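**Q** Only the shape, not the letters, is given here:
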């Protein structure tokens, strides 16, 4: 969870979304629904509220959230079309430095995963090496879609927490 941080407030939903709408990949609706006029006592309360928004979302909204994530080392990465956050995360795991045979393996595994589950493989990659990512992708492809849906949402939450932690560290460094 994010480190302790003073209260977080925004005067309106639009400002809050501009500040935190990118914690969930291409899904500012999460922040919009999480906004409270009274703000949040701390970052933990805020991210927990955002996760509750995701949990309460319809199945279609959750699927849309999952599908908003890029494939790891996929076409968007190769085309340089990732969000800055995704680019940083994938680079931190070495996915921007794959050998040609690794790229082919990831493409093949990504396609098999998406075909089976209907959404991209999602992993909070900063916790994994390139080799571990490939192993996870292969292992999780054979799971049930219901189990993977649940796991993918957990990974989205992990990614959002890490993005928030990075954002708060940046704010602290610039306020010193």
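**A** Yep, that arrived. Just so it is clear, the model here is predicted, and its values are computed rather than measured. Numbering: from 1, shown residues only.

**Q** When you work out contacts or count neighbours from here on, use the C-alpha atoms and nothing else.
**A** Will do.

**Q** From residue 89, how far off is residue 158?
**A** The gap separating residue 158 from residue 89 is 12 Å, by CA to CA, to the nearest Å.

**Q** These two - which one has more neighbours?
**A** A direct count of neighbours by other CA atoms under 10 Å for residue 158 and residue 89 places residue 89 higher, at 20 against 17.

**Q** so the more buried one sits right up against residue 123, yeah?
**A** No: counting by CA atoms under 8 Å, residue 89 stays clear of residue 123, with 10.1 Å between them.

**Q** ok, structure two:
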């Protein structure tokens, strides 16, 4: 452990499977199975190596498992956000982009885009919102609606990679 109370890489590599899942099971939205599968590929030489093992677990999952995984993510500024029933990480991330309080016109735009996106692709729009303004997110949202389903699944997984790497960085000590 480093002084921050966050585990360093050596401490992570000493965790048994159950401890690893307790520590990292929430990194991927409602998908502790990702941590479980990744743990089998340790020990990890770096935080990059750990994250890569987690992303390989997601990408190697059968199509139906990946789609169910994508559907475990909340819509941006959607019903879960309004009901305040998202995970703490998702609520913080969406709040960082001001999606938790916005003008009615923007809320209506998100509702319209969320519905169109789900109809087209069968899962919610996923984007790493930290550091992005609401207008930028809306523009990217509209652009991604023009992609093919295969392109968009890959884009969603790439965004999940960005999101989960930021989450790991918050959980692991500096020497990790």
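**A** Thanks, I have the structure now. Nothing here was measured: the structure is a model prediction, and the numbers come from that model.

**Q** ranges for the strands of the first structure?
**A** With DSSP state E, there are no strands along the first structure.

**Q** can you tell me which helix in it is longest?
**A** helix 145-175 (DSSP state H).

**Q** Quick check: which helices or strands does that one pack against?
**A** When contacts are defined as 3 or more CA pairs under 8 Å, 6 or more residues apart in numbering; DSSP states H and E, helix 145-175 of the first structure packs onto helix 43-56, helix 59-67, helix 100-117.

**Q** against the second structure, where does stretch 137-149 of the first structure fall?
**A** Stretch 137-149 of the first structure corresponds to residues 141-153 of the second structure when matched by TM-score structural alignment.

**Q** Look at the matching stretch and report the distance between its end residues.
**A** Start-to-end span of stretch 141-153 of the second structure (CA to CA) is 14 Å.

**Q** Repeat that for stretch 63-82 of the first structure.
**A** With CA to CA, one end of stretch 63-82 of the first structure sits 19 Å from the other.

**Q** so where is it in the second structure?
**A** Counting by TM-score structural alignment, stretch 63-82 of the first structure corresponds to 67-86 in the second structure.

**Q** again with stretch 103-121 of the first structure
**A** By TM-score structural alignment, stretch 103-121 of the first structure lines up with residues 107-125 in the second structure.

**Q** which parts of that stretch are buried?
**A** Of the residues in stretch 107-125 of the second structure, 107, 110-111, 113-117, 121-125 count as buried by neighbour count, 16 or more other CA atoms under 10 Å.

**Q** Among those residues, which one lies nearest to residue 98 of the second structure?
**A** Set against residue 98 of the second structure, the nearest of these by CA to CA is residue 107 (11.0 Å).

**Q** Chain neighbours aside, what residue packs nearest to that closest one?
**A** residue 77 (7.1 Å; CA to CA, 6 or more residues apart in numbering).

**Q** repeat for residue 12 of the first structure
**A** Leaving aside its chain neighbours, residue 12 of the first structure sits nearest to residue 37 (6.8 Å; criterion: CA to CA, 6+ apart).

**Q** Quickly note the distance from the one you found to residue 54 of the first structure.
**A** For residue 37 of the first structure, the distance to residue 54 of the first structure equals 19 Å [CA to CA].

**Q** Between those two, which has more neighbouring residues?
**A** Between residue 37 of the first structure and residue 54, counted using other CA under 10 Å, the more crowded position is residue 54 (23 against 11).

**Q** To which residue of the second structure is the more buried one aligned?
**A** With TM-score structural alignment as the criterion, residue 54 of the first structure lines up with residue 58 in the second structure.

**Q** what sits against that match?
**A** Shown in contact with residue 58 of the second structure (CA atoms under 8 Å, 6 or more residues apart in numbering): 34, 66.

**Q** Stretch 93-106 of the second structure: which residues count as buried?
**A** 93-100, 106.

**Q** From those residues, pick the one nearest residue 169 of the second structure.
**A** Distances from residue 169 of the second structure to these, taken by CA to CA, are shortest for residue 93, at 14.1 Å.

**Q** How about that closest one, nearest residue that isn't a chain neighbour?
**A** residue 130 is the one closest to residue 93 of the second structure (CA to CA, 6+ apart), at 6.0 Å.
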